[in-house]
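J.: can't give you the sequence, but here's the structure:
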């Protein structure tokens, strides 16, 4: 399984680095069954995060035609609205700026590719939602963004990780660890995922919601 982790201007470093480390360790534990790289819509470049000017280097362009996994992080910045002091660097503004890039079109192509699973961490699902790509899909995000998910036509679920088939979304920032470990278990096997958990001295937390089984009555 090859994983492409998407960087965009203002991204949250932990949203990207946590899955990168988990999946890289999964590759080592599985004798190379998993590979991972940092990509951007524009191709190789230094991408500045929303946290203190920290930059990571994308080494390739996002390729929606390549089979495997694509992970979209959220943004890091102020929690606020445009027009507030510092509002131009607020999380809603940073996420919204992705809509002016080639990223939405690339993600649309990825979601139409049956060989690709798209994963998101925190506000990454809002990037997809604001681009009109989550209508009718079950997804989660940071608890402050759940209303926006619903407003875009997605089915917002209060769970740590939501598995909707070829779309797997994580909730708050640290859920990137749980998302990546879950994907390792689903795609490579539970023994590999458990080995990485032991290596990182981390135990997964929260609920993994699946779109299957009967709907609960009276809720």
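T.: Received the coordinates, thanks. All values reported here derive from a predicted model rather than from experimental measurement. Numbers count the residues shown, from 1 in each chain.

J.: switch to C-alpha atoms for all contacts and neighbour counts from now on
T.: OK.

J.: relative to residue 56, how far out is residue 171?
T.: 23 Å (C-alpha to C-alpha, to the nearest Å).

J.: take a look at this one as well, against the first:
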């Protein structure tokens, strides 16, 4: 019996958020990947890459692993009650509820992280608390059957961890080797805890507007719920 993974995509999704895990998942022959779209099957990713989903979310009866990536598009889906309702429906029967990057904010908006530890992209990590989640800056965070990965590139780490839990450590090791996953960041700037102060300050300044917009979306969502 195949394990069904539902990868939920939407407009302005970050490509690497789902392509990294997708590449890992394709290495397990008994895992069936369903690429699921929202409100139609043609998706324009952040950066303009176009992808055609196989299913609309309303057409999918159930999944074993629910996966939500992040990206600029999370702002729109957080404010889409019908999408969140469908997500909650799929989560009800899922064995694992997962995300990478700001996909965790979407899980939070669907009331799927209340009381759970979770991570996200470092620029949005604290916003998880608005949804009753407990922010954790680890690269991959496990809490019960909730598994969340940090920003963008952490998707590969997340996926290998998921393989380890379900298929065993040896299978995960084989995939890591096959993918030649041997990262050596040229500048060691990949997280605020290791970045140079000046670089961190520039990135924070350059993302002030997008950060403010996202926080505004989260607050609007909470107002709408009242």
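T.: Arrived safely, thanks for sending. None of the values given here were measured: they were computed from a predicted structure.

J.: TM-score for this pair?
T.: Here the superposed chains carry a TM-score of 0.76, computed using TM-score structural alignment, normalised by the length of the first structure; 181 aligned residues with a C-alpha RMSD of 2.2 Å.

J.: which of residue 171 and residue 56 of the first structure has more neighbours?
T.: residue 171 (29 against 19; other C-alpha atoms under 10 Å).

J.: thought residue 145 was touching that one, still the case?
T.: No: using C-alpha atoms under 8 Å, residue 171 of the first structure is not in contact with residue 145, being 9.5 Å away.

J.: common neighbours of those two, please.
T.: Common contacts of residue 171 of the first structure and residue 145 (C-alpha atoms under 8 Å, 6 or more residues apart in numbering): none found.

J.: quick one, longest helix in the second structure?
T.: Counting by DSSP state H, the longest helix found in the second structure is helix 208-225.

J.: er, the first structure I mean
T.: Ranked by residue count under DSSP H, the longest helix found in the first structure is helix 13-29.

J.: returning to that earlier point: list the buried residues for the longest helix of the second structure?
T.: The neighbour-count check on helix 208-225 of the second structure (16 or more other C-alpha atoms under 10 Å) flags 211, 214-215, 217-218, 221 as buried.

J.: name the helices or strands packed onto it?
T.: helix 74-78 (3 or more C-alpha pairs under 8 Å, 6 or more residues apart in numbering; DSSP states H and E).

J.: and the contacts of the helix it packs on?
T.: Contact with helix 74-78 of the second structure is made by 10, 12-13, 83-84, 102-103, 105-106, 109, 214, 217-218, 221, as judged by C-alpha under 8 Å, 6+ apart.

J.: buried only: go through those for me.
T.: Counted by 16+ other C-alpha under 10 Å, the contacts of helix 74-78 of the second structure give 10, 12-13, 83-84, 102-103, 105-106, 109, 214, 217-218, 221 as buried.

J.: need these in CSV (columns: distance to residue 179 of the second structure and secondary structure).
T.: Compiled in CSV, those are given as follows (distance: C-alpha to C-alpha, whole Å; DSSP: H, G, I helix; E, B strand; the rest coil):
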residue, distance to residue 179 of the second structure, secondary structure
10, 26, coil
12, 26, coil
13, 23, strand
83, 34, helix
84, 34, helix
102, 25, coil
103, 24, helix
105, 29, helix
106, 29, helix
109, 33, helix
214, 34, helix
217, 37, helix
218, 36, helix
221, 39, helix
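
J.: ok, the residue located most distally from the centre of the second structure to residue 64 of the second structure distance?
T.: Relative to the centre of the second structure, and counting by C-alpha atoms, centre = their mean, the farthest-placed residue is residue 198 at 28.4 Å. For residue 198 of the second structure, the distance to residue 64 of the second structure equals 44 Å [C-alpha to C-alpha].

J.: next: residue 213 of the second structure.
T.: Distance from residue 213 of the second structure to residue 64 of the second structure, by C-alpha to C-alpha: 33 Å.

J.: same thing with residue 10 of the second structure?
T.: 20 Å.

J.: what kind of secondary structure is the residue mapped onto residue 193 of the first structure from the second structure in?
T.: Residue pairing (TM-score structural alignment): residue 193 of the first structure is matched to residue 172 of the second structure. Of the three states, residue 172 of the second structure takes helix according to DSSP: H, G, I helix; E, B strand; the rest coil.

J.: so which strand or helix has the closest residue to residue 172 of the second structure other than its chain neighbours?
T.: Leaving aside its chain neighbours, residue 172 of the second structure sits nearest to residue 164 (5.2 Å; criterion: C-alpha to C-alpha, 6 or more residues apart in numbering). According to DSSP states H and E, residue 164 of the second structure maps onto helix 154-167.
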